[in-house]
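Chemist: sequence first, predicted model second:
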Amino acid sequence: MVKIEGNDDKMDCSSNAVLKAWQNWNGAIDCGYSGVTWHSDELKRIADEYSTQFVNAGLKPGDTVAFVLSNTVAFPTLFISLLKVGCNLLLLHGSTPYEEIENYSKTININWLCHDYIENISRLKDHNFAKHSELAIKNINIIISKTDFSVREMQDYRGVAFHPTSGTFGKPSVCVRDQKVAVAEAVNYTSSISCYKNSRIVVTTPLNHAFAFGFGFMSTLISDSTIVIDSVFNPKALLRREQKEPSDILTVVPPMLLSLLHFKKTDSRYVLPKIVFYAGIRCDSKLKEEFESEYGVNLYAIYGTTETGAISANYDEKGADFSAGSTLNNVEIKIVNKEKYKDIGENIGEIMIRSSSMMNKYFTDESHRNFDTFYPTGDIGTSDERNRIFLLGRIKDIVNVDGMKVDPSEVENILLSYKAIKDAVVYPGLSSNNSEMLVAAICGDVKKQDLEDIKNYCYSKLLKYKVPSVFYILEALPRTPSGKCLKTQLPNYFS
């Protein structure tokens, strides 16, 4: 296993590591738009009170709680309270619909629901899944609901987090991540990114998301930082707040950059922290350059997976446009199967990672695989002598055109450099003779009569077989809140 660097007393990676970090934490939680700041001493006292209430309500060690909370002070406080009881937490988005929670219950023995989503609360009594007793938690609008659901014997988990993931190869799964690996990821962040200590950090994405959970919540605990959270992303309110009380670090996913750019162009007085990190999906170079120029900030990439935790960050270096940065402390990388991808370029292959923050296992995996070894990320790329990672795409996204492999991200970058195209995605389609072909969906100030010029532009920049055979002009690409394109909803998508 990777040896963990860092000798700070707060960098404890034992089985109760998160609870120990919480007890040693001297930071705060700023609830953003509400204007209320909660200091660590007060939150520790409240967490103790809540854990007592949970025990009195019947929760016990080993129970699994579907944790469906938005970004309020309730998320970190109740998360800690439930860990103190010894519960396991299935981390779900605050607006997860009831039907999706029910689907999870078919594989995970969910004993309780902890939620603040008003539509779920209003439907509880009408749903067979939730014959329940309710527990109000002080003046915070939280409901704890007992379920009657029991579907399978579970392993003897105590105080761990279950993180849903799309899986390395697109198959939905649930990662088991205990307190040890949660704090290990925070150690890797804070020991590698020098700006983190005692900082004020704005987290715009939901805390159940692996990026926000690790970079925002967990890393805050071991760095005595203040985390700023909001129940929803409101770019105008965020910018107004930054004018009054500047922060040190902002975290985003790339689609948020467009909203922030819009408001900067309406009022040049808006400012942001000089350090902005993004994760979730690749940010195209044109948007990155425009954002950095308009705000006068540095935009840094963080690369990771739910399974491995954070892998790299390009903080402290300028790097190339497509660099995902150098590997963090306690992370190792190797590139394999290079021969398979020689059509794309030299030294390109499948990225394998070994990390101190590796998950314990997939929830439904009974094979007892050893995740101390190198893990296949499902990404294609290369690395250099400085351990900088250059991502080219996903293994499953590589398109086979007449026996030649094409990396869609290379073609997307060319399309996005065309002045009228604002968004683009390239993917496999099926031709009339049932062979795989390259298809592009584009958005922007583009009309049908422009397609010939766009195609000629691609021919001037790419080898012929890399130019899409078919172009679709769409009003908008179907994307998730984190910016990932929903390719199955695109025209003529062939999996």
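Modeler: Done, it's in. Here the structure is a predicted model, which is why all the values come from computation and not from measurement.

Chemist: alpha carbons only for contacts and neighbour counts from here, please
Modeler: Fine.

Chemist: residue contacts, A28?
Modeler: T37, W38, H39, S40, D224, S225, T226, I227 (CA atoms under 8 Å, 6 or more residues apart in numbering).

Chemist: mind checking how far it is from V202?
Modeler: According to CA to CA, to the nearest Å, A28 stands 12 Å off from V202.

Chemist: pull up the overlap in contacts between those two.
Modeler: Joint contacts of A28 and V202 (CA under 8 Å, 6+ apart) are I227.

Chemist: list the buried residues in stretch 383-395.
Modeler: Buried residues in stretch 383-395, counted by 16 or more other CA atoms under 10 Å: S383, N387, R388, I389, F390, L391, L392, G393, R394, I395.

Chemist: okay, those in JSON lines with secondary structure and distance to Y189 next?
Modeler: Conversion of the buried residues of stretch 383-395 to JSON lines gives the following (DSSP: H, G, I helix; E, B strand; the rest coil; distance: CA to CA, whole Å):
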{"residue": "S383", "secondary structure": "strand", "distance to Y189": "20"}
{"residue": "N387", "secondary structure": "coil", "distance to Y189": "16"}
{"residue": "R388", "secondary structure": "strand", "distance to Y189": "16"}
{"residue": "I389", "secondary structure": "strand", "distance to Y189": "16"}
{"residue": "F390", "secondary structure": "strand", "distance to Y189": "19"}
{"residue": "L391", "secondary structure": "strand", "distance to Y189": "20"}
{"residue": "L392", "secondary structure": "strand", "distance to Y189": "24"}
{"residue": "G393", "secondary structure": "strand", "distance to Y189": "24"}
{"residue": "R394", "secondary structure": "strand", "distance to Y189": "24"}
{"residue": "I395", "secondary structure": "helix", "distance to Y189": "27"}
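
Chemist: take this one as well and set it beside the first:
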Amino acid sequence: MGFPSIQSRFAAQAARTPDATAVVCGDVLLSYRELNDRANQLANRLRSLGVRSENPVAVLMEHSADLVVALLAILKAGAFYLPLHSAYPRDRMQRIMDHAGGPILLVDSAMQRGETPTARVTIAVDVDQATAGMPRTDPASPTTSGDTAYVMHTSGSTGEPLGVAVPHRAVLELVADPCWDSGRHLRVLAVAPYAYSVSTYELWVPLLRGGQVVIAPSREVDARSLRHRISEHGITGLHLTAGLFRVLAEESPECLTGVQEVLTGGDVISAAAVRRVLDACPGIVVRSMYGATELSLFATSVPIPRPEPGSGVPLGRAMAGVRLYVLDGNHQPVPDGAVGELYVGGSRLAIGYYGRPDLTAERFVDDPFAGVGNRMYRTGDLVRMTGDGLVEFVSRVTDQVKIRGFRVEPVEVENVLAGQPGVAHTAVVARVAPSGEKRLVAYVVTDGAPLDLAALRAHTRAELPDYMVPAAFVEVDALPLTANGKVDRRALPEPDFDEIAGYQPPATERQELLCALFAEVLATDQVGIDDSFLDLGGQSMLAVRLATRIGKALGVEVGVSDVFNAPTVRELDIWLNSRVPAATT
């Protein structure tokens, strides 16, 4: 690698190409020199407040150039960043902050106007006068390759969010992987929330290789905005979750025109979606990537040739510095082609779970194939491996599921529901809706009192990120059990995604069209003008689909944020009045 830390490698790159553009966000452009200088100033500000090696610094900011400055500055101060997602409910943020010991919190003025968690010190990066007066010299804080670079939180099997601590070494190994040597990732579009591990690729692969990061505004990942930014900024590489990739491929595959390589993964990749994108965008490379936050993002990679109908898409082959093992229940290798659990070893592994040595020891186990002191991570995925090292996904070992590319432990959702008025017992599972989207369903046994579903849904929204909020709540008399007394999730009834209360019919031709499009996207029989897209199970990928279809039907630009800001047909119809004549169909 040659560098002990992310910040030292960045400083070397800034010295080589000081005037090259590093970050683009709207009208804001930062050169490598400007980014380095501004990060140094903020780093010195953090040092003046007592921030030292292995200290956490929390971040709650919109997607912006200032965000990149903040993350780099935290590393330059010798600390590690603790990203908070703006979609997290405040209580969830506070639990993460409290677990980290109440660290300093970096915000921007937009976030500061909202409800932020309590911190020892809160700094609004974009307006802080003290930072502007700090020296631009690098604080040169000592950092080793094994020090923590960031802690990102995932859904936890304990019922609480679980922080994964990733060292500088793992990120630098990812950046050094030969799969980036093609030059197809020198201008990367950053669309993922920075609280999720995909941001590791979006930020550090281009910035540590002399490339450019183009920051997309938060929540704008619809076909319209992607097409615009890809064309305007000459985007060469980006990552899309498997679910979002499928939606864009089905609705508007040509929006990726101009991209040289698109990475996708996080769930089973649709072969039909790959074919549609390859057909619509000649010359594009679609690459399958597999990994986890515990593996500093990616562990396997493979470019996908045009798959034949009926064929699957593999997870890929081991990337540099990664060891893959397919093992049986006794931790012994299975023959090529046989199914076993995937374990991953090598230099990409996380340090472990922040503040949870018990869970770290459970999932990061000794690697008997690599000598004393080496570890491997138990992924919980059942796979098979071909003789040439290609890994194919089969199923999960545990109840853990992927929703929109995000890992969800159903027990965390169940814990939020437990103890609420009317709830005696509950089980949460993932079901495939008629639309083909995977959605969470909560099965509830009542305590005899009437169940207020609206209040229950509101409570889960206040406690959990939107992708963890069940799309449907089903009342059952009892939870079916297996012979050994565990909940038999397979025996739970299929939910009725068509259930609608208080139906109000459309009053105009355009409302009728919108109701039909809502129903089509949500795969339900009927939607009234006051039925909320969110209450009917809508989420970001379905919003992408809905925005695209409304835009095509009415000839007007509609974004994902527009759907979330006006989630009913009545509200969306009012919003559309200023953009398209009401008589248009």
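Modeler: Everything's here; your move. Source: prediction; values computed, not measured.

Chemist: one step back: what two of the contacts of A28 of structure 1 are the furthest from one another?
Modeler: Using CA to CA, the two most remote members of the contacts of A28 of structure 1 are T37 and D224, lying 14.7 Å apart.

Chemist: between these two, who's got more neighbours?
Modeler: D224 (22 against 15; other CA atoms under 10 Å).

Chemist: that one -> structure 2?
Modeler: Counting by TM-score structural alignment, D224 of structure 1 lines up with G210 in structure 2.

Chemist: ok, longest helix in structure 2?
Modeler: Taking DSSP state H as the criterion, structure 2 has its longest helix at helix 32-48.

Chemist: which of the residues in that helix are buried?
Modeler: 32-47.

Chemist: map V55 of structure 1 across to structure 2 for me.
Modeler: So, by TM-score structural alignment, V55 of structure 1 is matched to R47.

Chemist: next: P246 of structure 1.
Modeler: So, by TM-score structural alignment, P246 of structure 1 is matched to G234.

Chemist: am I right that that match is in contact with L186?
Modeler: No. Applying CA atoms under 8 Å as the test, G234 of structure 2 and L186 come out as separate, 10.2 Å apart.

Chemist: more neighbours: these two, which one.
Modeler: L186 (21 against 16).

Chemist: isn't that one up against L208?
Modeler: No. Using CA under 8 Å, L186 of structure 2 makes no contact with L208, being 9.9 Å away.

Chemist: how about the secondary structure of the match of D224 of structure 1?
Modeler: Look at G210 of structure 2: counting by DSSP: H, G, I helix; E, B strand; the rest coil, its state is coil.

Chemist: look up the closest residue to it, ignoring the ones flanking it.
Modeler: Once flanking residues are discounted, G210 of structure 2 sits nearest to Q13: 6.3 Å by CA to CA, 6 or more residues apart in numbering.

Chemist: let me see the contact set for the one you found.
Modeler: Q13 of structure 2 sits next to Y32, L208, R209, G210 when contact means CA under 8 Å, 6+ apart.

Chemist: pick the one among those residues closest to T158 of structure 2.
Modeler: Nearest to T158 of structure 2 out of the contacts of Q13 of structure 2 is L208 (CA to CA; 35.9 Å).

Chemist: now the closest one: closest residue in space, sequence neighbours ignored.
Modeler: In this structure, L208 of structure 2 finds its nearest non-sequential neighbour in F10, 5.5 Å apart by CA to CA, 6+ apart.

Chemist: thinking again about what came up before, and the match of V55 of structure 1, how close does it get to A77 of structure 2?
Modeler: When R47 of structure 2 is compared with A77 of structure 2 (using CA to CA), they lie 6 Å apart.

Chemist: what is the longest helix of structure 2 packed up against?
Modeler: Counting contacts by 3 or more CA pairs under 8 Å, 6 or more residues apart in numbering; DSSP states H and E, helix 32-48 of structure 2 packs against helix 6-16, strand 21-25, helix 65-76, helix 129-132.

Chemist: and for G551 of structure 2, the neighbour number?
Modeler: 14.

Chemist: follow-up on the earlier one: now for the buried residues of stretch 383-395 of structure 1, which pair is the farthest apart?
Modeler: N387 and I395 (20.7 Å).

Chemist: for S86 of structure 2, see how far away the spatially most central residue of structure 2 is.
Modeler: Geometric centre of structure 2, nearest residue: Y196, 4.6 Å, by CA atoms, centre = their mean. Applying CA to CA, the value for Y196 of structure 2 to S86 of structure 2 is 12 Å.

Chemist: counterpart of the residue nearest to L208 of structure 2 in structure 1?
Modeler: Using TM-score structural alignment, F10 of structure 2 pairs with W22 in structure 1.

Chemist: mind listing the helices for structure 1?
Modeler: So, for structure 1 - with DSSP H - the helices run 17-24, 40-57, 74-85, 98-104, 118-123, 179-192, 210-211, 219-223, 235-244, 254-266, 285-295, 408-416, 451-461.

Chemist: the fifth one: which residues count as buried?
Modeler: Spelled out, that is helix 118-123 of structure 1. For helix 118-123 of structure 1, by 16+ other CA under 10 Å, it's N120, I121.

Chemist: how big's the offset between it and structure 2?
Modeler: Helix 118-123 of structure 1, aligned to structure 2 and superposed, deviates on average by 4.3 Å (mean CA distance after the TM-score superposition for structure 1).

Chemist: what's next to that helix, contact-wise?
Modeler: By CA under 8 Å, 6+ apart, the residues outside helix 118-123 of structure 1 that reach it are P97, Y98, H115, I143.

Chemist: distance to K461 of structure 1 and neighbour count added to these, as CSV?
Modeler: Supplementary listing: the contacts of helix 118-123 of structure 1 in CSV, determined by distance: CA to CA, whole Å; neighbours: other CA atoms under 10 Å:
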residue, distance to K461 of structure 1, neighbour count
P97, 45, 14
Y98, 48, 17
H115, 51, 26
I143, 57, 19
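
Chemist: circling back to that earlier point, for the aligned partner of the residue nearest to the centre of structure 2 in structure 1, give me its contacts.
Modeler: Using TM-score structural alignment, the partner of Y196 of structure 2 in structure 1 is H209. With contacts defined as CA under 8 Å, 6+ apart, H209 of structure 1 is in contact with H93.
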